[in-house]
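Enquirer: When you get a sec, could you give me coordinates for this:
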Amino acid sequence: MDGKTIARQCTLCEAHCGILVTVEGEQVTRIEGNPDDVLSKGYICPKATAMGGLHHDPDRLRTPVRRVGDSFEPIGWDEAFREIGQRLRAVRAAHGPSAIGMYMGNPAAHSSSVIYGVALRTALLTRNFFSASSIDQFPQEFVAWRMFGANVLMPVTDIDRTDRLVILGANPAVSNGSITTMPGAKLRIRDVRKRGGTVVVIDPRRTETARLADEHVAVRPGGDVYLLLGMLHVLVTEGLCDERAVRAQCAGWDELSGLVATTTPDRMAVHAGVDADTIRRLARDHAAAPSAVLYARIGVCLQTTGALTHWLVNTINAVTGNLDRVGGQMFATPPVDIARYGKYLPMGYGAWTDRSGTQKSFRGELPVSVLAQDILAEGPDRIRAMITYAGNPVLSTPQGGRLDEALESLDFYVAIDMYVTETTRHADIILPPVSPLEREDLNLVFPVFSVRNNVRFDAPVFEPPADGLEDWQILARLLTEVVPLPARRVTGRALTGVLEQLSPLRLTAAAIATGPYGILRKGRKGLTVNRIRSTAGGVDLGPLVPRLRELIGTKDRKVQLTPPDLLAALHAVLDEADTATSAGYDLQLIGRRHLRSNNSWLHNIPSMMKGRDRCTVLVHPDDAATRGLADGDPARVESSVGTIVVPVEVSDDIRPGVVAIPHGWGHREPGVGWQVAAAQPGVNVNLLHDPTRTDPLTGTAAVNNTWVRVSPVVTERDAADSDRIGVPAAG
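Expert: Okay, the predicted model is just below:
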């Protein structure tokens, strides 16, 4: 049988590497990197090859299903939407709009359907909106807002032209970049060194990225903020900054100088876990390099000092002249220039809070760490119905083991998902979108954070089934059901008819036409969707260029080096700085990620599950020896809120006093619909994290510095626990 090959992108992670998908009939036979892709240039990681397995997975839902007892049965689309509308409207009528909550997971950002996700959230008129951003990037967005005047102005690392790359709490050799989209990051890092540059990785673990670097600095978890303060002290007090240039671009130099006057490397070293001489050298080398950039990501983001660390990262880049500069931190010029309009978007910071009054709203949502409590706490304002769009918050967020109970207690729950997961198994109705290979798309989000300006089209590989719906179509139908309409039978059909014509691709086409490369600005040579569609490897729009002056949204049009709330939070941290352990817990737990695993998405694809167990606790040999642990032994890992049992992996890649466990595992709950995943070992590490322990400015859960203790499994009861998902702590 003759085959065909389609050029598109892998949409399983932020890199969106270009792929060539070969099919024969209705079967994917091969997936390989596209050498003509303007961003990934032929590179792919093993995850890309799973796109075929995802499409063909027999466990993937192909039709809506409705809960009947402890199982699900098929239901027609019209009947499903009718029941959903009736039940959601009933909840809203009885308890108000905020009785309906909505959660949007990371996969939503991987297609332009996110436009309709935002539209549905708006139509609900609820204060109880949550997303994966508050377990991912809120501190970076908050800092961008405070320093540059817009949350979307998160700077991109110009890795392809820098002379010095310093990476904190990120592992781009595995992730291929995040909020700095850089497919083929391994090759890009090697290219920095090939052209005579230097790469330094600051991380408690010798990561896959650290192995490619010139230097690895094993910082103590939570120590990054102190290390950066020590560096700033050196930069300021030794006159390594061009003060005149800094004052021209930034506000707050005098306050910053006063702040770091006492944060000497000798004082900061004990809290950073890095010696003072290394801190001094890192600062001096950064200032001396022709161009240099600090790049930080999720490892430092998900800590109580997440916002502070990202603030100091941006500040060091700014005062050394590496902000909005080739080879430093820059801002992309995407085909739909979202960043240009970000300063006009209200953040609504603190406009409302969670039900406890503790966590503030930010950009129209609450941190997901409060979701379980806001469902379970009795009272007139509790969440009584939920909509989830993608994501698996039962596994991916710390809820003290209570989110299962919370979701089960809801009056009604509808999920948009391709699987019956640990989360969606609690749903009353699940609405499955078609496979990614059955839709065409043009992503708007990731070009905003790419290391080179570009735009690429996702061509469909297969025709969608006649009775299948794309994500946006499902969201649009839900929107028509929740919008208050008079004479709903008539006006509802009319609204549905209008929305059916407004696909995200049509909306994107209009936005591109008015964008920086569009036909309304460039004339006949301007960019159009048809031109992008006809270019199999995408359109290269050139290198990043300095443009902060046109984007910045602060009142004085300057970068704010010392935002008051960040200053106050930093003083609190300095006053409380302490390296002591807590209540008998003597090890610090951090997360880690594997090349073949992306959260919980790929655990049902057999090709991704080959090899040894990857859900292990990584322990330094010295720590293993003092606890009587050997490689492969089951170990009990306990925190103040929970206990799990996992196999030990002994390695000197981890700093002494630190252990690491990946998240996204634990698929053995009853009713889970992915059979391959359910047969895998692994436990839910988020059972160990206290949901009340957060970054105080954004409410982002601090899951990368939890105090734990690790001990051998020594009793029959302990051995039995090794087959369990994990248990919350007593009380």
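
Enquirer: Going by C-alpha atoms from here, please, whenever you check contacts or count neighbours.
Expert: Fine.

Enquirer: Quote the end-to-end distance of stretch 283-300.
Expert: Using Cα to Cα, to the nearest Å, the span of stretch 283-300 from its first residue to its last is 19 Å.

Enquirer: That one: how far from the chain's middle?
Expert: 22 Å (Cα atoms, centre = their mean, to the nearest Å).

Enquirer: Same question for stretch 508-526.
Expert: Using Cα atoms, centre = their mean, the offset of stretch 508-526 from its chain centre is 30 Å.

Enquirer: Would you do the same for the sequence below? I want to compare the two.
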Amino acid sequence: ATPTAWTITSQTIPGLEDGAPNFGRYQTRVRGAKEVLGQVPVSCMLEEITTPGEGQIKALITVAGNPVLSTPGGDKLDEALPNLDAMISVDLWLNETTRHADVILPGPSGLEQPHSADLLLGAAINSFARYSPPVFLREDPDAPEEWEILIRLTGLCTGTPAEDVDIAALDDGWFDYMCFTQGLDGAETRKKYGHGGPERMLDLTLRTAAFGDRYGENPDGLTLEKLKAHPDGINYGPMVPRVPEVLGTADKKIRLAPQYLLDDLPRLASRLERADDELVLVSRRHLRSNNSWLHNVGALMKGRDRCTLLIHSRDAAMRGIADGDN
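Expert: Take a look at the predicted model:
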């Protein structure tokens, strides 16, 4: 569908503007895994923490994450995390990962924050927008918001003492960059607001997307104020064909087989030909635990035991395992 708000993740990555991404601009220190779209496999994290040498990971920040449960070799990561020089977690729970943190910074819960599902709009079957206000007021109105915590951590990573990080300046700087991507002057656009933070950014992305008012150019267009007046959301209709519009390739064609994938096919083929008696254990998502985020909430964990192992009947039979065995 045509999104009612754009996200920064939908913008062209600097250095890849030509539409033909050159993957592998750098490689990981230990394994030499190639970068793809600015990221490397999370399976590399353990070895980057435990392998000495220049560039060794000495500090870690997690945000509502539990890599001890969700990454390959999590048991080994569990052993490695205490050896970090510093670990900070932004989380509401003491879990398998955050128990190793030197500092846990609890932000507001999901029910104490406003919400807009802008990250999902590009994959929706209708072009819709919805804003949900907080369900509960926070007990301490002076407690920092989650976005303020994250900005302070960003400044901390630059070497600035946490107490000296200028949250408003960094927030304004990021807003100005978002304005720049839309052909707007950030300083002038900021004059239209009496506040900063996520709602200012949401208003910008709504106003400059397909159905927005473009700050008055389209008087009937969408704004955050208009969206708030429709608590059930606004639906602009079903998805329409738009592949040529969103393609970043110069020839407007989809690249199904980029060269970097073709070059790696022999490794995949050898992996597929591994011995039949080799099994791979993978984690599974459950609605109630939501990737382990909610497995600390007792009310959601009631009922049947979901800590189960699923195995194909053929693989089970080869190993003498029958349904119901202990």
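
Enquirer: Return the residue of structure 1 aligned against residue 188 of structure 2.
Expert: Matched by TM-score structural alignment, residue 188 of structure 2 corresponds to no residue in structure 1.

Enquirer: all strands of the stretch 1-150 of structure 1, in order?
Expert: For the stretch 1-150 of structure 1, the strands defined by DSSP state E, counting those that start in this stretch occupy 3-9, 18-24, 27-33, 65-68, 71-74, 100-104, 129-131.

Enquirer: Any buried residues in the first one, and which?
Expert: It stands for strand 3-9 of structure 1. 5, 6, 7, 8, 9 (16 or more other Cα atoms under 10 Å).

Enquirer: just the strands of the stretch 1-150 of structure 1: most buried one?
Expert: Most buried of the strands of the stretch 1-150 of structure 1, by mean neighbour count (mean count of other Cα atoms under 10 Å): strand 100-104, with a mean of 25.

Enquirer: Read off where the helix ranked longest in structure 1 ends up in structure 2.
Expert: The longest helix of structure 1 (DSSP state H) is helix 77-95. Counting by TM-score structural alignment, helix 77-95 of structure 1 pairs with no residue of structure 2.

Enquirer: so how far is that helix off the chain centroid?
Expert: On Cα atoms, centre = their mean, the centre of helix 77-95 of structure 1 falls 31 Å from the chain's centre.

Enquirer: Of all the residues in that helix, which ones are buried?
Expert: Buried-residue list, helix 77-95 of structure 1, by 16+ other Cα under 10 Å: 77, 80, 81, 84, 85, 87, 88, 89, 91, 92, 95.

Enquirer: Of these, which is the nearest to residue 535 of structure 1?
Expert: Relative to residue 535 of structure 1, the closest of these is residue 77; by Cα to Cα it sits at 35.6 Å.

Enquirer: quick one: the closest one and residue 467 of structure 1, what's the gap?
Expert: Residue 77 of structure 1 sits 8 Å away from residue 467 of structure 1, going by Cα to Cα.

Enquirer: from the buried residues of helix 77-95 of structure 1, which single one is nearest residue 380 of structure 1?
Expert: Ranked by distance to residue 380 of structure 1 (Cα to Cα), those are led by residue 95 at 7.4 Å.

Enquirer: In contact with that closest one, which residues are there?
Expert: Residue 95 of structure 1 makes contact with 380, 381, according to Cα atoms under 8 Å, 6 or more residues apart in numbering.

Enquirer: Which position in structure 2 pairs with residue 470 of structure 1?
Expert: Residue 470 of structure 1 maps onto residue 145 in structure 2, by TM-score structural alignment.
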